[in-house]
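Trainee: Just a sequence and a predicted model for now, questions to come.
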Amino acid sequence: MDLTEKKVTITYDPDLTGPRSLIKRIQESGRGSDSYGASLYVPPRRRESEQQEEVRSYRNQFFLSCFFSVPVFLFSMLLPMLHPYGNWLDYKIYNQFTIGMLLGWILCTPVQFFIGWRFYSGAYHALRRKSANMDVLVALGTNAAYFYSVYVMIKGLSSDKFDGRDSFETSAMLISFILLGKYLEVVAKGRTSDALAKLTDLAPDTACLVTLDSDGNVIAEEEISTGLIQRNDIFKIVPGSKVPVDGTVINGQSHVNESMITGEARPIAKRPGDKATHVGSETALSQIVQLVEAAQLARAPVQKLADQISKFFVPIVVLAALITWLAWLVPGEVGLYPKKWIPKAMDVFEFALQFGIAVLVIACPCALGLATPTAVMVATGKGASLGVLIKGGDALEKSHKVRLLFWFIELCS
């Protein structure tokens, strides 16, 4: 019992009683001003509320990231090409330290360490498990770009001949693009949840409960909420109306549209004796929703493959960055390429470091890690809205064979 929120939790045997009987007894227990009111509490779907909060969180973070990263992009990539409008960015504050560097550092720092904190957290937990995921790669790539840019900024402050270029826009825009991908992913999940909600909405909100006498004649009819239907209740279904729960036909006959469950386009005749006695979460409709939700949480074989690849992908990327750095460092030290390729006041080590960092940055976004879960979520949700149940990622991957099967059947006929 929760007196603060005025809630009571009751455990009962559904074969003997139900919520309607309990509510009726509570209401009858009081007299006059001491009478009690009671109603059935239907908690909101936890997944939907969490989904909305996740969508709101990623949306706010993406827009906040754009607030800082878009100006950095404009200052670094667009305005310098629009002479004379971007000339003020090259104004030297001290030595080779310019206004453009200062603005890039000021705007990029919140994106890197505050908005992008979730990637640090994800990378930390992954490394604690002795594994590597996309968060590790994002943290490596963006930090490499950011701290190299800080190094360029410090070198510009200390030298009047340094001709290096910062990459603050790369770090900020990478985080913004990845947050955009995450936002699109959770939005796709939200649309899938909407499709599942449409399935739930197929059940009517009310049902016509009837009371029979000893001879089987109807003596009373009452419209009640579907959630208050109990086992062994008798209710009336008029032609054209929806069936609220699974049950047994005891009198009369008609046709029922079962295309949502069986795929049969024609209405199916129902007569006394046809039955499926379940209520609440045990009904066929509720089980369909539960199966689709479970299928969405199941990982597809290609997603498992992506998880396995990511364990080796990150070390390979780091190794490739080191090899690239050495591939430019060693030839530069022995003079295999012209010294004029190296910017002013920059040595061979710094010049080679640029290429190694470029490898980390380019490998940062992992398309497979974003695309696979989104594809499973969208496909199962779309199937649910069309009345097609996809039991998991494995079945989804094999669905491309269905067209060949239909073609073979048509050929044989």
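Mentor: Cool, got the structure. Numbers count the residues shown, from 1 in each chain.

Trainee: When you work out contacts or count neighbours from here on, use the C-alpha atoms and nothing else.
Mentor: Will do.

Trainee: Just confirm Ile219 is within a strand.
Mentor: Yes - checked against DSSP: H, G, I helix; E, B strand; the rest coil, Ile219 lies within a strand.

Trainee: Just give me the neighbour total for it.
Mentor: Neighbourhood size, Ile219 [other CA atoms under 10 Å]: 9.

Trainee: For it, give its distance to Leu228.
Mentor: Ile219 sits 20 Å away from Leu228 when distances are taken as CA to CA, to the nearest Å.

Trainee: before we move on, what about Tyr148?
Mentor: 65 Å.

Trainee: Okay, Pro14 and Phe114: tell me how far apart.
Mentor: The gap separating Pro14 from Phe114 is 52 Å, by CA to CA.

Trainee: Which of the helices or strands spans the residue nearest to Leu180 when sequence neighbours are not counted?
Mentor: Distances taken as CA to CA, 6 or more residues apart in numbering place Phe62 nearest to Leu180, at 6.1 Å, with adjacent residues excluded. For Phe62, the element it lies in under DSSP states H and E is helix 46-73.

Trainee: Work out the gap between that helix and the centre of the chain.
Mentor: Offset of helix 46-73 from its chain centre (CA atoms, centre = their mean, to the nearest Å): 12 Å.

Trainee: and the comparison structure, right after this:
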Amino acid sequence: MVETLKSHHITLPIQGMSCASCSARIEKKVGGMTGVQQASVNFGAEMVAVEYDPEQTSSGQIMAAIENIGFEVPRIKTVFPVAGMTCASCVSRVEKKLRGLDGVWDAQVNLASEKATVEHLESRVGMRDFNIALEQIGYKVPPMAMAVGAAEDSAEQRQRQETRRLTRKFVFSAVVSGLIMLSGMQTFISLDPVLHNIWLLVLATPVQFWGGWQFYKGTWTGVKHGYTDMNTLIAVGTTVAYGYSAWVTCFPSALPSLAQGVYFDTSAMIITLVLMGRLLEARAKGRASDAIRKLIGLQPKTARVEREGLEVDLPVAQVVVGDTISVRPGEKIPVDG
């Protein structure tokens, strides 16, 4: 991770990018920070790689800069026991030490349960770093906790939640959009024009403001930070179509008869088709992530390490630089380097 005495490399996951211009904004923002030597965003992998001087900036400042322009740096929560705490001052010392680690966003310690909950970057800091830091101030993470490392909020869970959310919105929007399209055909429904428009307004409203809420949210984020993106285009286009149609429905006499057409089907179908695209994209990313996790899962969970002349089996997280690893014929190599 450390390339020179004054150069650190960090790779951060990013959520909220919708187009290539999002990548350019992140690169410009992070690359312009004091102490950052280089920033490169991979839009497909939703990652940013940053080289920076730790004496001038930190990973926390880089994450804050990314989130200040409307994107999210997902973090995981890891819960693990801490041995050796006896009083409230112990809690304060442990929290202060954990929060001082590079890549840790927040740390909370419960004295009654003797457990610490740490919100951190999975790619930057982990159980081995927590254990080393705590041992420096007289506390310890039990070996079993080092092996398991109970993560409550993983990237896999976030990916599944996002896919389920998009699926619900897409299915609902597709069904309602289909009803709106059918309702526009007199063969299927015959109502007074005013009642017909009210019926379409009732159908289109949840699609516009529930199904399309993420586009409004993305647009507002862009407005606050002075940029526009695909969310702006979708939000403005569908809002104009929906708003004009709602005006015609509520005040039909305010416009001439030739201008009293409604476009609820247009706004609903645009939102539905874009949701479908984002759902397909989320599923494709999920399959790619699953394949990577399966490859990572092939790594052995323990390593046979020589300590004080004896070979002992330790969790991979406890292996440190300088250890001698013993690998027998037919076994997998537990670590690289």
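Mentor: Nice, thanks for sending it over. These numbers were taken from a predicted model, which means no experiment stands behind them.

Trainee: related to what we said a few turns ago, just give me the mean distance for the helix holding Phe62 of the first structure relative to the second structure.
Mentor: Helix 46-73 of the first structure, aligned to the second structure and superposed, deviates on average by 2.5 Å (mean CA distance after the TM-score superposition for the first structure).

Trainee: which parts of that helix are buried?
Mentor: Neighbour counts over helix 46-73 of the first structure (16 or more other CA atoms under 10 Å) mark 51, 54-55, 58-59, 61-62, 65-66, 68-73 as buried.

Trainee: Give me the aligned partner of Ser193 of the first structure over in the second structure.
Mentor: With TM-score structural alignment as the criterion, Ser193 of the first structure lines up with Ser289 in the second structure.

Trainee: Could you give the number of residues near that match?
Mentor: Neighbours of Ser289 of the second structure under the rule other CA under 10 Å: 16.

Trainee: cool, Ala294 of the first structure as well?
Mentor: Residues contacting Ala294 of the first structure under the criterion other CA under 10 Å number 12.

Trainee: measure it to Phe68 of the first structure for me?
Mentor: Separation of Ala294 of the first structure from Phe68 of the first structure (CA to CA): 39 Å.

Trainee: before we move on, what about Ile357 of the first structure?
Mentor: Taking CA to CA, one finds Ile357 of the first structure at 23 Å from Phe68 of the first structure.

Trainee: what's the answer for Ala207 of the first structure, then?
Mentor: Ala207 of the first structure sits 55 Å away from Phe68 of the first structure, going by CA to CA.

Trainee: my read: Val104 of the second structure touches Thr117, true?
Mentor: No - using CA atoms under 8 Å, Val104 of the second structure is not in contact with Thr117, being 10.8 Å away.

Trainee: which one of the buried residues of helix 46-73 of the first structure sits closest to Leu396 of the first structure?
Mentor: Among the buried residues of helix 46-73 of the first structure, Gln51 lies closest to Leu396 of the first structure (CA to CA), at 23.1 Å.

Trainee: what about the residue most central in space within the first structure, which SS state?
Mentor: When CA atoms, centre = their mean is applied to the first structure, the residue found nearest the centroid is Val186 (2.9 Å). Look at Val186 of the first structure: counting by three-state DSSP, its state is helix.

Trainee: go on, Ser241 of the first structure?
Mentor: Using three-state DSSP, the structure places Ser241 of the first structure in coil.

Trainee: To which residue of the second structure is it aligned?
Mentor: When the second structure is aligned by TM-score structural alignment, Ser241 of the first structure is paired with Glu331.

Trainee: And Ile175 of the first structure, by the same measure?
Mentor: Superposed on the second structure with TM-score structural alignment, Ile175 of the first structure falls opposite Ile271.

Trainee: Doesn't Met185 of the second structure belong to a strand?
Mentor: No - counting by three-state DSSP, Met185 of the second structure falls outside a strand, being coil.

Trainee: Tell me how many other residues crowd it.
Mentor: Neighbour count for Met185 of the second structure, taken as other CA under 10 Å: 10.

Trainee: cool, the one 3 residues further on as well?
Mentor: For Phe188 of the second structure, the number of neighbouring residues by other CA under 10 Å comes to 8.
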